[in-house]
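[1] show me how the following folds:
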Amino acid sequence: MAVANERNIRHLSLEEITDYFESIGEKKFRAKQVYEWLWQKHAHSFADMTNLSKELRQKLGDSFTLPALAVDATQYSADGTVKSRFRTHEGHLVEGVLIPTDDRKTACVSSQIGCSLSCKFCATGYIDRKRNLNYDEIYDEVVLINQQSERVYEKKLTNIVFMGMGEPLLNYRNVLKAIEKITSPDGLGMSPRRITVSTAGVAKQIKQLGDDEVRFKLALSLHAANDEKRHEIMPINDSNDIKSLIEALNYFYKKTGNEITFEYILFKDFNDSLKDADELIKIYRQVPADLINIIEYNPIDMAKFQKPDEVVTDKFMAYLEKNRVNARLRRSRGKDIDAACGQLANKEGQI
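    Next up is the predicted model:
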């Protein structure tokens, strides 16, 4: 049986915190003060709550826990990218990245500790999934990266992408709850239109996003435009083939009208031919997608893949453009610190 002080106070609503204060004979307004410390002032311990008496802070500590994510180590790339390794209260490690451009400061956040999908090109896919991140831990990631952005670049975050470690739609409830807090006036107050959730393709959960009428953007990590090739690099395609994903994306769009993007990493001699481009165009035309992000491959030790020659990449892009496809070549950031797409792996000795 759980004891009282095992309850995480951030998993309580304002109403539940109010009930607690009333039960110990305290004024109701104290609940609002505590709630502000938790979600707006970003207190990481009860000791931080300086407008409460020491006695009251002690009572809170006896009744609740306040486990918070902490920055364990930080790396700075030559291109301005900042990678952080965060440590959970029980010692698990997870990574997040601050990606700066002239007009944007983007947080790339993780949703799971490790990943269960085993995509062959992704370093995280070679790490066993330890557990899902709780919504308050995901919120902490964003808060800590935002603080870095303000410190290093004197600007707040403008965008958030769920493209770090793990599959967001396999941690559905926590990801949606985290976004609810991030977009709430009681939290960070960020517009949901500035948030993109990227999925390797869980058709059932993509439809659920539509039913829940979410307001954020969706990106599908496609990376191969036929089932045979996609299965080879992404085992999830076994149970979520391209046809089912096309159907789910159309359902999502019909329900929400939200922006959809395809993500497509180019691998040398695997998915970089003009025939591959043709197959990609056919999928693009079956979905109301806004954009295809063509992504440079970032090598990892565990995989055999290579980046195509520039000439091949240019031909691929030109072919898409010629066929009136809205495509953008996304140059990798943070490669020198293993912070680029597909490289997050909690390398203990390299941070």
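[2] for the rest of this, base every contact and every neighbour count on C-alpha atoms.
    OK.
[3] tell me where the stretch 151-300 of the chain has strands.
    Assigned by DSSP state E, counting those that start in this stretch, the strands in the stretch 151-300 of the chain fall at 159-162, 195-199, 217-221, 260-265, 291-295.
[4] quick one: residues contacting H42.
    The neighbours of H42, taking Cα atoms under 8 Å, 6 or more residues apart in numbering as the test, are 36, 143.
[5] now do K155
    Applying Cα under 8 Å, 6+ apart, we find K155 in contact with 105, 149.
[6] for it, give its distance to L98.
    Separation of K155 from L98 (Cα to Cα, to the nearest Å) stands at 12 Å.
[7] from S84, how far off is the residue lying closest to A200 once chain neighbours are set aside?
    With Cα to Cα, 6 or more residues apart in numbering as the criterion, A200 has its nearest non-adjacent residue at 4.9 Å, and that residue is S221. In this structure, S221 and S84 are separated by 23 Å, where distance is defined by Cα to Cα.
[8] which one of these two is surrounded by more residues?
    Neighbours per residue, other Cα atoms under 10 Å: of S221 and S84, the larger number sits with S84, 24 against 18.
[9] show the contacting residues for the more buried one.
    Contact analysis of S84 by Cα under 8 Å, 6+ apart lists 71-75, 95-97.
[10] need the max-distance pair from those.
    With Cα to Cα as the measure, no two of the contacts of S84 lie farther apart than D72 and V97, at 13.4 Å.
[11] the more surrounded of these two?
    More neighbours sit around V97 than around the other of D72 and V97, counting by other Cα under 10 Å; the figures are 28 against 15.
[12] in three-state terms, label that one for me.
    strand (DSSP: H, G, I helix; E, B strand; the rest coil).
[13] surely it is in contact with K105?
    No. Counting by Cα atoms under 8 Å, V97 does not reach K105; the two are 10.4 Å apart.
[14] what are the contacting residues of stretch 323-335?
    Outside stretch 323-335, the residues that reach it (Cα under 8 Å, 6+ apart) are 77-83, 99, 281, 284, 290-298, 317, 320-321, 339-341.
[15] run through the helices of this structure in chain order.
    Per DSSP state H, the chain has helices spanning 14-23, 29-39, 54-63, 135-153, 172-183, 203-211, 227-233, 242-256, 274-284, 310-322. These are given in chain order.
[16] among those, which comes closest to A123?
    Distances from A123 to each of the helices of the chain were compared using Cα to Cα; the minimum, 12.7 Å, belongs to helix 227-233.
[17] buried residues, that closest one. List them.
    Applying a neighbour-count criterion of 16 or more other Cα atoms under 10 Å, the buried positions in helix 227-233 are 230-231, 233.
[18] here is the second sequence; please produce its structure so I can put it next to the first one:
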Amino acid sequence: MQNEKRDIRALSKEQLRDFFVANGDKAFRGNQVYEWLWNKRAHSFDDMTNVAKSTRQMLEDNFVINHIHVDQMQQSEDGTIKNAVRLHDGLVVESVLIPTETRTTACVSSQVGCSLDCKFCATARLKRMRNLNPDEIYDQVAAIDSESRLYHGHPLSNIVFMGMGEPLMNYNNVMKAIEKITSPEGLGMSAKRITVSTSGVSKMIKKMADDGVKFKLAVSLHSAIEEVRNRIMPFTTSFPLTELREALEYWYSKTKSRVTYEYVVWGGINDRNEDVDALVKFCRYVPCKVNLIEYNPIDDGEFQQAAPEAVNAYIKALERNDIVVKVRRSRGKDIDAACGQLANKNEAAV
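    Below is the predicted model:
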């Protein structure tokens, strides 16, 4: 039985160089192929036009490029684009291009489904099937960069890891993907234009700080009262607010990078005065800003957008305490591309 071909993008540049030397070629050929795979975004070995045909055949005999395919691209009336991305094994994830007047942002997925159980999120209703590989994350960004250039006339400017999955539950692959995205040999994007959003996996926040990452950190908080947080995000019983606070203080001591808290206000859940006071208190622990996010219903009545008065109460209290707060209006709601709505509704049969 023939051995299964290796995913060539799982190899480092040094391993590619070694492969060519072992097969009687020059080491620099590995550099050429590496550039085609990452910087030039080759989808097949035939794309590698400055590589001899016999060499391309050798690569074809030994390796495969597990490139993603954008199965379906939906455009919202507000310019948002949602990609249904088919992976090499037939599974589907979603990624989103979010345009504003000044920039385009890629919202990318890190897992097929999600490891967590946030009750207000459509993705959490999908079982986690597997983690995405670094190249699959990279390909989502590259596809959205191409769409940004095509539809908006400029390269992608920002990336947020706020799509399907919990990035810190796929830590190694997310870090490798970001390394490729920020490398001059990859997409050459600045790490400061990348934000990784977590639901609060405390020990991995500390690990990021120890690893000296340069990107920004966002935390999906949604309540600074333990019992409320545990009710809407049951997994947080394993990551209590005291541990999260300690991890964020450690993060700031190491990185001097302020934290963004992502926060949705729901009617009857976290719209009381005590909810507001608890968030203000939590925000005093480390330098931060708060994004109040418009909620996008996911077909049931348990979670509903709070009244404008409740949102205004948060804004006034935060501003009164000199905490930066912004209200984020959702984009792409008409194509289920808004925050919390990614759930493969358009998944085709494998």
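[19] returning to that earlier point: are any of the contacts of stretch 323-335 of the first structure buried, and if so which?
    By neighbour count, with 16+ other Cα under 10 Å, those hold 77, 81-83, 99, 281, 284, 291-298, 317, 320, 339-341 as buried.
[20] leaving out chain neighbours, which residue sits closest to the spatially most central residue of the second structure?
    For the second structure, F161 is the residue whose C-alpha lies nearest the centre (Cα atoms, centre = their mean; 1.8 Å). Leaving out its chain neighbours, the residue that sits closest to F161 of the second structure by Cα to Cα, 6+ apart is V196, at 4.8 Å.
[21] aligned to V214 of the first structure, what sits in the second structure?
    V214 of the first structure maps onto V213 of the second structure when the alignment is built from TM-score structural alignment.
[22] return the residues in contact with G164 of the first structure.
    When contacts are counted by Cα under 8 Å, 6+ apart, G164 of the first structure is found next to 95-97, 108-111, 344.
[23] try 10 Å
    Contact criterion Cα atoms under 10 Å, 6 or more residues apart in numbering gives 94-97, 107-114, 124, 198, 339-345 as the residues in contact with G164 of the first structure.
[24] over to Y153 of the first structure?
    The contact partners of Y153 of the first structure, by Cα under 10 Å, 6+ apart, come to 80, 100, 105, 147.
[25] can you do 8 Å?
    Remark: with contacts taken as Cα under 8 Å, 6+ apart, Y153 of the first structure is in contact with nothing.
[26] one more: L156 of the second structure?
    Under the contact definition (Cα under 8 Å, 6+ apart), the residues listed for L156 of the second structure are 103-106, 144-146, 148-149.
[27] one more: L249 of the first structure?
    The contact partners of L249 of the first structure, by Cα under 8 Å, 6+ apart, come to 203, 206-207, 260, 287.
[28] and if you look at D186 of the first structure?
    When contacts are counted by Cα under 8 Å, 6+ apart, D186 of the first structure is found next to 36, 39-40.
[29] how about G257 of the first structure?
    Applying Cα under 8 Å, 6+ apart, one finds that G257 of the first structure lies in contact with no residue.
[30] cool, and L87 of the second structure?
    L87 of the second structure sits next to 66-69, 93, 136 when contact means Cα under 8 Å, 6+ apart.
[31] was I right about Q286 of the first structure contacting L245?
    No. With the criterion set as Cα under 8 Å, Q286 of the first structure and L245 do not qualify as a contacting pair; they are 10.7 Å apart.
[32] what's the burial count for the closest residue to E279 of the first structure other than its chain neighbours?
    Closest residue in space to E279 of the first structure, ignoring its immediate chain neighbours: A225 at 5.5 Å, by Cα to Cα, 6+ apart. Taking other Cα under 10 Å as the criterion, the count of residues near A225 of the first structure is 21.
[33] what does P134 of the second structure give?
    Residues lying near P134 of the second structure (other Cα under 10 Å) number 22.
[34] spit out the contact partners of it.
    For P134 of the second structure, the residues meeting the contact criterion (Cα under 8 Å, 6+ apart) are 173-174, 176-177.
[35] filter those to the buried ones?
    Among those, those that count as buried by neighbour count (16+ other Cα under 10 Å) are 173-174, 177.
[36] which of these lies closest to Q140 of the second structure?
    Nearest to Q140 of the second structure among these: A177, at 10.5 Å, using Cα to Cα.
[37] just checking, the closest one touches I137?
    Yes. Between A177 of the second structure and I137 there is a contact at 6.2 Å, judged by Cα under 8 Å.
[38] what distance do you get for I300 of the first structure to E167 of the first structure?
    Applying Cα to Cα to I300 of the first structure and E167 of the first structure gives a distance of 19 Å.
[39] out of the two, which sits in the busier spot?
    For I300 of the first structure and E167, the more surrounded residue by other Cα under 10 Å is E167, and the numbers stand at 26 against 17.
[40] which one in the second structure is aligned with that one?
    E167 of the first structure maps onto E166 in the second structure, by TM-score structural alignment.
[41] residues contacting D334 of the second structure?
    76-77.
[42] which residue in the first structure aligns with it?
    In the first structure, the residue paired with D334 of the second structure according to TM-score structural alignment is D336.
[43] ok, now F303 of the second structure?
    Following TM-score structural alignment, the counterpart assigned to F303 of the second structure within the first structure is F305.
[44] how about that match, nearest residue that isn't a chain neighbour?
    The shortest distance from F305 of the first structure to any residue other than its chain neighbours is 6.2 Å, reached at F267 (Cα to Cα, 6+ apart).
[45] same question for H69 of the second structure.
    Once chain neighbours are set aside, the closest to H69 of the second structure by Cα to Cα, 6+ apart is R86, at 5.2 Å.
[46] so what corresponds to that neighbour in the first structure?
    So R86 of the second structure corresponds to R87, using TM-score structural alignment.
[47] OK, contacts around its match?
    Taking Cα under 8 Å, 6+ apart, we find R87 of the first structure in contact with 69-72, 93-94.
[48] with H222 of the second structure instead?
    Residues in contact with H222 of the second structure (Cα under 8 Å, 6+ apart) are 229, 262-265, 270.
[49] from E243 of the second structure, how far out is it?
    H222 of the second structure sits 16 Å away from E243 of the second structure, taking Cα to Cα as the criterion.
[50] repeat that for A84 of the second structure.
    Where E243 of the second structure is concerned, A84 of the second structure sits at a distance of 36 Å (Cα to Cα).
[51] looking at those two, which has the bigger crowd around it?
    For A84 of the second structure against E243, the residue with the higher neighbour count under other Cα under 10 Å is A84, and the figures read 23 against 15.
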